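Colleague: Task: produce atomic coordinates for the following.
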Amino acid sequence: MDILTVEGPYNFDLVLSRLALDPLHVVDMEKRFVKVPLLIDKTPVVAEVQAVGTTDEPKFKISGIEEPYQKQAQQRIADIFQWNTKLAPIHDFFIKTDLKEIFTDHRGTPLFLEFDPYSSLMKLIIHQQVNLKFAYTLTERFVRKFGFEKDGVPFYPLPETVAQLTVEELRELQFSGRKAEYVIGIGKAAAEGYLQYEELKNMSDEEIYDTLIKLRGVGPWTVQNFLMFGLGRPNLFPTADIGIQNALKKLYDLPVKPTQEEMQTYAQHWEPYLSYASLYLWRSIE
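Modeller: Next up, the predicted model:
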């Protein structure tokens, strides 16, 4: 068991509240912990990450990791929760903008990541073009049916498993035929080593875009969200995202959702932290 101190502000309770939206996450809001599924050298590891500090003095207790995997798991957990990114300068930047109120309300919310790039991309594909409630339902069916559990924590099905699925098997879970094909294709690509975290995190945004856009079912919206929530890139603003459009409509009290041109005009004031603007705008309507 280790206690780790990070630089504040960092509001883990707001992290947990967002994680709790996904029924596949094992979250305890009262005890302030989440159980994180990790694959270390192809071995499933479950780490419990618990907040024991405050927003201004954040401290975390990490437990449950077996000895051979502790160093790698702790490094990955630090990446997931973005503990090495200082949020104070980002907060100070935004309280001088139109997003001041939102950043004050959600102070200390980090751009934390999905638990691994493969499940991040898989989740994005499943969530495409369906409402959020059904997206979570569909993802949960997929993981419960074809994935596995350790210590009561769900793991996404391994790429090798997904690569062997048929469209008919996914159709039985209410996947569309096309979405089923996309998911199986992502599984095959990952099984062939196409989504290696250590490789991807050393690539530029443009290189990752060129790599992922070749996959069926992956468009600009998917790549932008993957860069944000798969890798923590700080300057993405997916203008095609309905949630961000609705958040801007609410923020500026617009009669209709903003146009792409209007969104770009707003966004120019929020660089180089557009991903944080996106995250906090989503938070403002959740």
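
Colleague: all contacts plus neighbour counts: C-alpha atoms, from now on.
Modeller: Will do.

Colleague: what about Val256, distance to Glu181?
Modeller: For Val256, the distance to Glu181 equals 35 Å [Cα to Cα, to the nearest Å].

Colleague: what do you get for His91?
Modeller: Using Cα to Cα, one obtains 42 Å as the distance from His91 to Glu181.

Colleague: likewise Val143?
Modeller: 16 Å.

Colleague: What of Thr259?
Modeller: Distance of Thr259 to Glu181, given as Cα to Cα: 32 Å.

Colleague: I have a second one here; can you model it like the first so I can compare?
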Amino acid sequence: MQIYKSQKDLTSALEILASQDKKLGAAFEEYGTPPLRKRSGGFPGLAQLLISQQVSTAAASTIHGRFVELIGEVRPENMLALSEAELSGCGISRPKQRYLRILAEAVVSDGLDFKKLDKADNETVYKTLVSMTGIGPWTAECYLLFILRRADMFPAGDLALQHGVRIMYGFDDKPDAERLADFATRWSPHRGAAARLLWSYYNGEQAKKR
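Modeller: Okay, the predicted model is just below:
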């Protein structure tokens, strides 16, 4: 169970990928190593991912910022004390409010122990998270990739990754999650590094069009 503990670890993984895949190598040469930002784990981190589901990066940042300003310390008890009107005022949809409450209740009742979960293997973490209402593959995989920094995670359902691969490899159509997951096996055991570089590549290519 490999983990990216530092920027150096991520760079080393990308250097390996660049030597094996010319297209990733060209992207690495142009964009370099993406920053390995530290993100909050446990309830705060998973709540942020829930809020980020199916909205743009900019919208997710705005909504989450309002949520943090409202709640103060992002703790499950504080989440449960918020009203529907307050959460709606942040821009959080009713379904997501329900998911956040279910998550908060699970933590408060000791049904979800992040200290134990975060030490578990990838499969256990993934299965535990997707068993919860409102948490799908993308959210579970992003928790593993960004918060736990697991090296071989690839959120194949992510639209930016799908478009990034389409552009980089000249696909006629955007690959769906199943096709992209199969395609990404070539980058194992460094699929997480490939994903980070592909996000950087896609954002860079989009910026060139502006």
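
Colleague: rewinding a little: which one of Thr259 and Glu181 of the first structure has more residues nearby?
Modeller: For Thr259 of the first structure and Glu181, the more surrounded residue by other Cα atoms under 10 Å is Glu181, and the numbers stand at 19 against 12.

Colleague: what residue of the second structure matches up with the more buried one?
Modeller: Matched by TM-score structural alignment, Glu181 of the first structure corresponds to Arg98 in the second structure.

Colleague: Let's verify that match: helix, strand, or coil?
Modeller: With DSSP: H, G, I helix; E, B strand; the rest coil as the basis, Arg98 of the second structure sits in helix.

Colleague: Enumerate the helices of the stretch 1-150 of the first structure by residue range, in sequence order.
Modeller: 12-19, 70-80, 88-94, 100-105, 117-127, 132-146 (DSSP state H, counting those that start in this stretch).

Colleague: I'd like these as CSV, with mean neighbour count appended.
Modeller: Formatted as CSV, the helices of the stretch 1-150 of the first structure follow (neighbours: other Cα atoms under 10 Å):
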stretch, mean neighbour count
helix 12-19, 18
helix 70-80, 17
helix 88-94, 16
helix 100-105, 16
helix 117-127, 22
helix 132-146, 17
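
Colleague: Indicate which one of the ones you listed is closest to Phe60 of the first structure.
Modeller: helix 12-19 (9.3 Å; Cα to Cα).

Colleague: which secondary structure elements does the closest one contact?
Modeller: Counting contacts by 3 or more Cα pairs under 8 Å, 6 or more residues apart in numbering; DSSP states H and E, helix 12-19 of the first structure is packed against strand 26-28.

Colleague: Alignment lookup: Ser83 of the second structure to the first structure.
Modeller: Using TM-score structural alignment, Ser83 of the second structure lines up with Thr166 in the first structure.

Colleague: Relative to Leu124 of the first structure, how far out is that match?
Modeller: Distance, Thr166 of the first structure to Leu124 of the first structure, by Cα to Cα: 20 Å.

Colleague: same thing with Glu160 of the first structure?
Modeller: Glu160 of the first structure is 19 Å from Leu124 of the first structure, by Cα to Cα.

Colleague: ranges for the strands of the stretch 101-250 of the first structure?
Modeller: Applying DSSP state E, counting those that start in this stretch to the stretch 101-250 of the first structure gives strands spanning 148-150, 153-155.

Colleague: helices or strands next to the first one in the packing?
Modeller: Here strand 148-150 of the first structure touches strand 43-51, strand 153-155, going by 3+ Cα pairs under 8 Å, 6+ apart.

Colleague: hmm, 7 Å instead?
Modeller: strand 153-155 (3 or more Cα pairs under 7 Å, 6 or more residues apart in numbering; DSSP states H and E).

Colleague: picking up where we left off before, please work out which of the strands of the stretch 101-250 of the first structure is packed deepest.
Modeller: Across these, averaging neighbours per residue (mean count of other Cα atoms under 10 Å) puts strand 153-155 on top, at a mean of 20.
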